[in-house]
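Colleague: Fold the following for me, if possible:
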Amino acid sequence: MGSTTPDQRFHGRIAGFGTESGTRVVVGLWNRSPLGRFVDVMVEDADGHRTLLAPSQAVADYVSSTYTFDEVRVQPVSWRGVDRTLRVSAGSDDAGGDVLDLSLEIGPVSPLGRLLRLVPRAFATRPGWLTLIDPVARLIVRGARTAGTAGGGRREYYGVTLARRIVAVDARLDGRALGALAPLDPPVRFGFGSAPADPSLVDVTTTIRER
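Modeller: Sure, this is the predicted structure:
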């Protein structure tokens, strides 16, 4: 009999938001994962061009085999803060400035976050539970999924336990200001689901299961 590959779990937070320019951004802040502690950034511009900013080749290879991008950049990506203000920066350009510079102001727990608090933590991140509630999640939050098929023949499960509002953003990419905070709309197209349309920072455990 063949051995079963253990589930791979990523524990951290995901920030998702839109901007006035039409660019939508999803930031993964992973405190514990099979790849260690890291941050990655997924960007989809108004024309639909999808870019991954990854801090190492290992992260780039794993993430790009799970999600779909038109461009992958490997460069230093870092973050600091998280409770009230989150700052994310990536790489440096020829002038010595950051290729990506994000500053997010984090607000209170959202109505979705209050709803999530009703789910016992013992169930909230279990793949079986997340498969069961996926149809409900689609109805409650446009674009959101809790279970689905990822790239590389994998199944993926998003167990969100808390959601807070993002109330303001200052974002620059490749030297260009992205404009004021806006809904994440239309949904991003990196994988089978999107972050909520309402700009949010969520606490999440992502489970990836090899088929």
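
Colleague: drop to CA atoms for contacts and neighbour counts, all remaining ones
Modeller: OK.

Colleague: so Gly22, which of the three states?
Modeller: coil (DSSP: H, G, I helix; E, B strand; the rest coil).

Colleague: Let's compare: structure for the following, please.
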Amino acid sequence: MGVHWRFRGHIAGVGTAEGTRLVVGHWPSSPFGPFSDVMVERRDGRRILLAPDRRVADFVAATYRFDEVRLVPVRVRRSAVGWRVDAGPLELEIASGRRAPLGHLLRLVPGPVAESLTWARLVGPVAALVLPGVRTTGSAGGGRVEWYGARDVHRIAAARVRWEGRDLGGLRPVEPPTRFGFSSTPATPSVVTVTTGVRGTGARGAG
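Modeller: Model (predicted):
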């Protein structure tokens, strides 16, 4: 079956009034130890990866598509009320919202089932209908397969985003969809608790 990587954590998707869209990955459990990374698509379409070190950057960049990769400290602080993210040019504050109806359903699925590639393939068509632009399985490049096993979903109630000191305006849907890889984050700003799996034959490329 080849090499298998597993990342357990959270993905936050945020859109801004200025047009920049962000996907923050916060991974307390991964083959690289705990880390966080940020995928940024500016309103002009430029895709930027903010990664904490070269090893993470190489792995993520081998899986997703970017125009620029920056190595910067990426700090994510989570609390009961939200997130604070500091990553080079980015300052992000997220206010947590209520659990989405889909989140209640996802919590009913047993963990080992929710994390499996078989389950991801089974629920893929449903996910595509419920969350347009979201896919649960796809290519990770280099002959590898990647899949997402969502475990919970919370809405984001509000966000404050600054890029290189400039305020990017209020929270907006993640539209148009981000173009980093085979799947985009939900259009509704959300935090998804997820297990990401990557299976392949060599040590290249998940964010």
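
Colleague: Longest helix of structure 2, counting residues only.
Modeller: With secondary structure taken from DSSP state H, structure 2 has its longest helix at helix 117-130.

Colleague: That one maps to which residues in structure 1?
Modeller: The aligned range for helix 117-130 of structure 2 in structure 1 is 127-140, by TM-score structural alignment.

Colleague: centre of the chain versus the matching stretch, how much separation?
Modeller: Computed by CA atoms, centre = their mean, to the nearest Å, the chain-centroid distance of stretch 127-140 of structure 1 equals 18 Å.

Colleague: Now for Thr201 of structure 2, how many residues are close by?
Modeller: Thr201 of structure 2 has 12 neighbours, counted by other CA atoms under 10 Å.

Colleague: contacting residues for it?
Modeller: Residues in contact with Thr201 of structure 2 (CA atoms under 8 Å, 6 or more residues apart in numbering) are Gly2, Val3, Gly143, Arg144.

Colleague: ok, the first one touching Arg199?
Modeller: Looking back up the chat, that one is Gly2 of structure 2. Yes: the pair Gly2 of structure 2 and Arg199 passes the contact test of CA atoms under 8 Å, sitting 6.5 Å apart.

Colleague: the longest strand in structure 2 is where?
Modeller: Secondary structure assigned by DSSP state E gives strand 144-163 as the longest strand of structure 2.

Colleague: what does the helix or strand following it rub up against?
Modeller: Proceeding N to C from strand 144-163 of structure 2, the next assigned helix or strand is strand 166-167, under DSSP states H and E. Residues from elsewhere that reach strand 166-167 of structure 2 (CA under 8 Å, 6+ apart): Arg160, Val161.

Colleague: so strand 166-167 of structure 2 corresponds to what in structure 1?
Modeller: With TM-score structural alignment applied, strand 166-167 of structure 2 matches the range 176-177 in structure 1.

Colleague: ditto for stretch 186-196 of structure 2
Modeller: With TM-score structural alignment as the criterion, stretch 186-196 of structure 2 aligns to 196-206.

Colleague: For that stretch, which outside residues touch it?
Modeller: Stretch 196-206 of structure 1 is contacted by residues 9-18, 106, 125, 141-144, 156-167, 182-187 when judged by CA under 8 Å, 6+ apart.
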